[in-house]
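In: sequence-free structure coming up:
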């Protein structure tokens, strides 16, 4: 009952689907399209290497910016601002997210 609870924040990734679509497009691309598609494929590959913690940190920083929070992202004020911006977040989740955003 009093065990350690994890933070349940789902990170959605479509990089693999997008990468597959780019590979398909590259297989039939003409010479004029190829450089742009190759660049896009490289960007998707780079984005797919982003960790879930980095994605959650980016999301948290954006939510804090949208909420008008200025200052350290792992402060009590940041936790309060995040919970006000996202009322469904538990205190534990908000603390974990702000720690990831600060890292």
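Out: Sure thing, it's come through. Because the structure is a prediction, the values reported are computed rather than measured.

In: for the rest of this, base every contact and every neighbour count on C-alpha atoms.
Out: Will do.

In: ok, the most centrally placed residue in the chain to residue 97 distance?
Out: Averaging the C-alpha coordinates of the chain gives a centre point, and the residue nearest to it by Cα atoms, centre = their mean is residue 55 (2.4 Å). Distance of residue 55 to residue 97, computed by Cα to Cα, to the nearest Å: 10 Å.

In: ok, residue 80 next?
Out: Here the criterion is Cα to Cα. By it, residue 80 lies 12 Å from residue 97.

In: can you check residue 103 too?
Out: Noted for residue 103: a distance of 10 Å to residue 97, by Cα to Cα.

In: the structure to be compared is supplied as follows:
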């Protein structure tokens, strides 16, 4: 017999500013006419950002959750009951299921 809870999905999206940052760096190179001293640094920054792999959603969510857990002062493993409680206290709109998944992602993301 199927129940309402057979298939759950996480409805939390992590946003990345990578494209916006790349645009700002390119604008600094092109539009403002960077001087000779600034140009090599800006070109290197553009190359680094453009060449960086996109971070998977789960890793970005995990980092965010880890930051929120640590900011709440939880001295526990990222996927522990204490961490879930701290995350839900810091972010009251999260349900138990979301907090559980996010703490698992935080544990998987490690200290990165």
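Out: Structure's in. What do you need? Because the structure is predicted, anything quoted here is derived from the model rather than measured.

In: TM-score of the superposed pair?
Out: Taking TM-score structural alignment, normalised by the length of the first structure as the basis, the two superposed chains have a TM-score of 0.85; 103 aligned residues with a Cα RMSD of 1.9 Å.

In: picking that back up, intersection of neighbour lists for residue 103 and residue 97 of the first structure?
Out: Residues touching both residue 103 of the first structure and residue 97 (Cα atoms under 8 Å, 6 or more residues apart in numbering) are residue 57.

In: between those two, who's got more neighbours?
Out: Under the neighbour definition other Cα atoms under 10 Å, residue 103 of the first structure and residue 97 were set side by side, and residue 97 has more, 26 against 11.

In: now check the second structure for the residue matching that one.
Out: Using TM-score structural alignment to pair residues, one finds that residue 97 of the first structure aligns to residue 102 in the second structure.

In: please name the residues that touch its match.
Out: For residue 102 of the second structure, the contact set (Cα under 8 Å, 6+ apart) comprises 61, 62, 65.

In: enumerate every residue touching residue 87 of the second structure.
Out: Listed by Cα under 8 Å, 6+ apart, the contact set of residue 87 of the second structure reads 65, 68, 69, 72, 99.

In: how far away is residue 107 of the second structure from residue 61 of the second structure?
Out: Distance from residue 107 of the second structure to residue 61 of the second structure, counting by Cα to Cα: 11 Å.
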